[in-house]
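1. need coordinates for the below:
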Amino acid sequence: WLIWTGKVWEWDMGGVRIAKLAKKTTRNIYREAADELDDDMRKELVKHARATERQVRLDAMIKSAESEPGIAVSLADLDANHWLLNVGNGTIGLRTGVLKPHDRADMITEILPIDHDAEATSAEWDTFLYRIFNDNSDLIAYIQRALGYSITGDQSEQAFFFCYGSGFNGKSTLLNACRLVVGNYATQVPPTAFMVDKTRRGGPDEAIASLKNKRLVCSTELEDGQRLSVSLVKRMTGGEPLWCEHKFERGYNFQPTHKLWLSGNHEPVITDTT
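-> Alright, predicted model coming up:
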């Protein structure tokens, strides 16, 4: 089940909140009985409420609700607009920059942990960027565009980004800061997920499954000599649907929305440059 919070659709893990709503329905029947003036009708309502609050009846109520018109949705309907970004005080249209009120019809299941402020500035952040990029304003402008592109769900550029350099030069700080700001739209995966692994078999790949609905995907601390799985990276950045599966669950395809950001003190080995 998904529950609308007023800002975002949240997954009801374990069905806890839908169970509370079912119990609330029972309490409403009791309230209706309390307001009923007719004695016979009041007794019938109380009898109905007592029967309804039994666990088997509550479970049946929830099960019955699943088939009600407008309740069931397809996974493809969720987060379908890749140019919307949900924040604390509204939803930003990334093509226009316009902030609009939260709308349940957008079917968004992710949200940033911050409010949007179009006039916000940060001298400390600017100083950090100029320090780690050696006052190269052109490079800074490129990085800012790349990070801006990374918060969209668009994959038309078919690109991934690799931050390379010696230790303690700001790579991880940059990506960690961006990942924290982007909140649930971001995730971090181990670099081995994108490297050639001769021991990997055809079983469920949890790393790929974790990318669904993400925008910014970070992977840090590549080890010396690791060989990039070019075919896998092409699949992850090509814009085509990805197949994934969780252990003990049925697999499915999803439309990728993420941009990969790798970083490390060592360059990965790339044997295919086509």
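2. from now on I want contacts and neighbour counts done on CA atoms only, so please keep to that.
-> Fine.
3. tell me the SS of the nearest residue to residue 7 once chain neighbours are set aside?
-> Closest residue to residue 7 apart from its sequence neighbours, by Cα to Cα, 6 or more residues apart in numbering: residue 102 at 5.4 Å. Assigned with DSSP: H, G, I helix; E, B strand; the rest coil, residue 102 falls in the coil class.
4. pretty sure residue 102 contacts residue 9?
-> No. If you go by Cα atoms under 8 Å, residue 102 and residue 9 don't touch, sitting 10.5 Å apart.
5. more neighbours: those two, which one.
-> A count of neighbours by other Cα atoms under 10 Å puts residue 9 above the other of residue 102 and residue 9, at 22 against 18.
6. run this one through as well so I can compare:
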Amino acid sequence: MFKGIARYVPERKKWFVYDGKCWAADIVGLMVMELAKDMADAMLVYAATIKDEDKRKAFLEGAMKWQQRRFRETYIKEAQGVYPLSMETFDQDVYLFNCDNATIDLRTGTARPHSNRDFIIMISPVVFDPEAYSERFLQFIDEVMCRNTANAKFLQ
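-> Here you go, the predicted structure:
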């Protein structure tokens, strides 16, 4: 259920949670516990939609266990072995640059929406603007490349 947003990393002994832009270590386990609470609440809401009273009672009996912190802690601990990730999974594509509003593929210069499947941990607070222009930056590149246009274009 949470495979796309919460994964356990055994070598760090921590959960990593995707926040919609990047993956981050859940240092004290609060984010994962919040996900478990959300699931517990969703189960109660779902129980209200079950029309058959016997089925609803049976479902509620199990759902009420999720309201107990001890039960959620046990579930979270047991879930560590389901779909664990290695730290090597993160930031594998060195050509992906995560900005505040998009992920930039540095090979093509194109922006695309953030994706949990990129497994990016780092993010820049910069907002990507494909129309941005800086005369001073272009001058700097020209100076550094000793006015070699081909190398300057490659560097950019």
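7. quick TM-score on the pair, please.
-> TM-score for the superposed chains, counting by TM-score structural alignment, normalised by the length of structure 2: 0.72, backed by 135 aligned residues with a Cα RMSD of 2.8 Å.
8. show me where structure 2 has its strands.
-> Using DSSP state E, the strands of structure 2 run over 6-9, 14-18, 23-26, 96-98, 103-105, 110-112.
9. just send these back as JSON lines, with distance to residue 53 of structure 2 too.
-> Output for the strands of structure 2, formatted as JSON lines (distance: least, Cα to Cα, whole Å):
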{"stretch": "strand 6-9", "distance to residue 53 of structure 2": "34"}
{"stretch": "strand 14-18", "distance to residue 53 of structure 2": "37"}
{"stretch": "strand 23-26", "distance to residue 53 of structure 2": "39"}
{"stretch": "strand 96-98", "distance to residue 53 of structure 2": "50"}
{"stretch": "strand 103-105", "distance to residue 53 of structure 2": "49"}
{"stretch": "strand 110-112", "distance to residue 53 of structure 2": "48"}
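10. distance of residue 56 of structure 1 from residue 148 of structure 1?
-> Distance of residue 56 of structure 1 to residue 148 of structure 1, computed by Cα to Cα, to the nearest Å: 50 Å.
11. residue 77 of structure 1 now?
-> Plainly put, residue 77 of structure 1 is 24 Å away from residue 148 of structure 1 if you go by Cα to Cα.
12. quick one: stretch 78-89 of structure 1 aligns where in structure 2?
-> With TM-score structural alignment applied, stretch 78-89 of structure 1 matches the range 90-101 in structure 2.
13. give me the contact list for that stretch.
-> 21-22, 103-107, 113-114, 118-128 (Cα atoms under 8 Å, 6 or more residues apart in numbering).
14. what stretch of structure 1 does stretch 28-40 of structure 2 fall on?
-> With TM-score structural alignment as the criterion, stretch 28-40 of structure 2 aligns to 14-26.
15. in the matching stretch, which residues are buried?
-> 18-19, 22-23, 25-26 (16 or more other Cα atoms under 10 Å).
16. got the contact list for the closest residue to residue 85 of structure 2 other than its chain neighbours?
-> In this structure, residue 85 of structure 2 finds its nearest non-sequential neighbour in residue 9, 5.0 Å apart by Cα to Cα, 6+ apart. Counting by Cα under 8 Å, 6+ apart, residue 9 of structure 2 touches 15-16, 84-87.
17. relative to residue 87 of structure 2, how far out is residue 9 of structure 2?
-> Remark: distance between residue 9 of structure 2 and residue 87 of structure 2 (Cα to Cα) = 7 Å.
18. do the same with residue 73 of structure 2
-> Distance of residue 73 of structure 2 to residue 87 of structure 2, computed by Cα to Cα: 23 Å.
19. repeat that for residue 34 of structure 2.
-> Per Cα to Cα, residue 34 of structure 2 is found 23 Å from residue 87 of structure 2.
20. what of residue 139 of structure 2?
-> For residue 139 of structure 2 relative to residue 87 of structure 2 (Cα to Cα), the value is 40 Å.
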